[in-house]
Structures are given as C-alpha cells and as structure tokens.
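K.L.:
give me a model of this one.
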Amino acid sequence: MSGTQYIPHILYSTALTSISMHLLWQRKTADEDRARFKAQTSILQELVEQLRSGKPISDEEITKSRNLACIHGEGKQSPDKDRTNIGWTDVLWGRKTPADLGVSDEWERKDLEQIRKEIEAES
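P.N.:
All right, here's what the predicted structure looks like:
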C-alpha cells in the first residue's frame, strides 16, 4: 500500500498541468485575436486615410481592402461545435464523421461489386 501515498500528488500535478495548458491556450488565442484585430484596424485606417486624402481609389481596391479586413467565417459555427457531448468512446476511439461513413460505405459497395463480378465470372 505504499503506492497509495502518491495518488494525491499525481492528482495535483495532473490538475496543475491541465490548468497551465488551458491558460497557455487562452493566452495564445488572445494573442492571435489581438494580432488579427490590429491587422484589420491598420487595413481600415489605411483605407480611411486614402479616402480622406482625396486620391482616386477604384471600387476594386476598396473591395479588396474590405475583404482583407473582414473576419472570415464570422457567424458560422464549425461542425465540432454542433456536438458538445463527448463520450468516453469518442475520446478513446474517435468520432466517425458522416464523410468517413460515406467513404467506407462506398468502398464496401465497390468490394461487393467486385466479388459479385468474380462469382459471375466463375459461373
């Protein structure tokens, strides 16, 4: 029973590692967001300065600048966010996406078709 004395230490170290990884992920996400917003702000400020200066700017250039500044995928939800319940079987074995199931069904159909052709050829 000498091994049981280490269980609290293992749990504490696991919890601390998990918290530190979560905080690191939060910091990286915040840095990426900050950099993206700075880039958008600089693009839009440059566009504003060009418009205020009175230089002729083509509609195409304005559209390009606006497209660079807009957030891609805004308002769209990723497929991973649709399913929030993750079971242990998903953790251990992974999830089957509809695309994976369709591909395997297609391969099975092709295999069955090939076997059917071989049987017909032997007959």
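
K.L.:
only C-alpha atoms for contact and neighbour calcs from this point on.
P.N.:
OK.

K.L.:
what about Ile62, neighbour count?
P.N.:
Residues near Ile62, counting by other CA atoms under 10 Å, number 15.

K.L.:
now do the contacts for it.
P.N.:
By CA atoms under 8 Å, 6 or more residues apart in numbering, the contact set of Ile62 is Leu47.

K.L.:
for the comparison step, fold the sequence that follows:
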Amino acid sequence: MSGTQYIPHIIYSTAVTSISMHLLWQRKTADEDRARFKAQASILQDLIEQLRSGKSISDEEITKSRNLARIHGEDKRPLDKEKTDIGWMDVLWGRKTPADLGVSDEWERKDLEQIRKEFEAER
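P.N.:
Presented below is the predicted three-dimensional model:
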C-alpha cells in the first residue's frame, strides 16, 4: 500500500524527463539548422561578391559553390504527414522504425514456417 502513493510522482517525473529530452533534441536540431543556413548564406554571399566585383569565375567554381550551399535532401519529396506528427504514445514509448518492423516480420515468418513444419511432421 505504501508504494502506491509514489505512482503519480513516478509518472510526473517520467513525463517531465521525456518532455525535457524532446525539447533538448529540438534545441540542438535548431542550432544545427541555424549553423548550416549561416554557412550556406556565407558561401552564397562570397559567390555574389565575386560575381559583382567582375572577377572571372569558372563554371566549375560556381557549380562547386552551389553544391556546397545546397540543402541536403533538397531534391527529395517532402516528408509524409504521418512521419512528422508525434503523438504522446510515441513520446512515451518510442516510434517503431521500418527496420524494427522488418525484423519482427522476419521472426513471425520463421515462427510460421516452424509451426507449418511441425504440423506436417504430425501428419
């Protein structure tokens, strides 16, 4: 009986810890994005200054600068709405990745094969 009085505190502390870890991850992601965009802007500003000054720049240098400034995954299709939504169950229990689902499907397939073999052996 005495242990049940601590259950709400355990739940609250777990929730607060989960939320704080999520916010920390969001802050680090924002910092990385900010640094990447700052670097891209710097590269493009240097290219603009070189072009405005009238210096001769080869197409190869322009291509290199544009590739450095390009956002990774720019050519890919946008993320699905399902993947960007994070529910409370995902926050508390985590999200299954396609790799995890593939592993469980493999185990299920092996179990079904084993059951089928045992069933055929009984006949």
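
K.L.:
determine the number of other residues adjacent to Met21 of structure 2.
P.N.:
Met21 of structure 2 - counted by other CA under 10 Å - has 13 other residues nearby.

K.L.:
ok, now Val91 of structure 2?
P.N.:
That count, for Val91 of structure 2 with other CA under 10 Å as the rule, works out to 14.

K.L.:
before we move on, what about Ala121 of structure 2?
P.N.:
Residues near Ala121 of structure 2, counting by other CA under 10 Å, number 8.

K.L.:
mind listing what's buried in the helix or strand harbouring it?
P.N.:
Assigned by DSSP states H and E, Ala121 of structure 2 belongs to helix 98-122. Within helix 98-122 of structure 2, not a single residue qualifies as buried, counting by 16 or more other CA atoms under 10 Å.

K.L.:
ok, stretch 51-65 of structure 2 next?
P.N.:
For stretch 51-65 of structure 2, by 16+ other CA under 10 Å, it's Ser65.

K.L.:
just how off-centre is that stretch within its chain?
P.N.:
Computed by CA atoms, centre = their mean, to the nearest Å, the separation of stretch 51-65 of structure 2 from the middle of its chain amounts to 35 Å.

K.L.:
show me where structure 1 has strands.
P.N.:
Using DSSP state E, structure 1 contains no strands.
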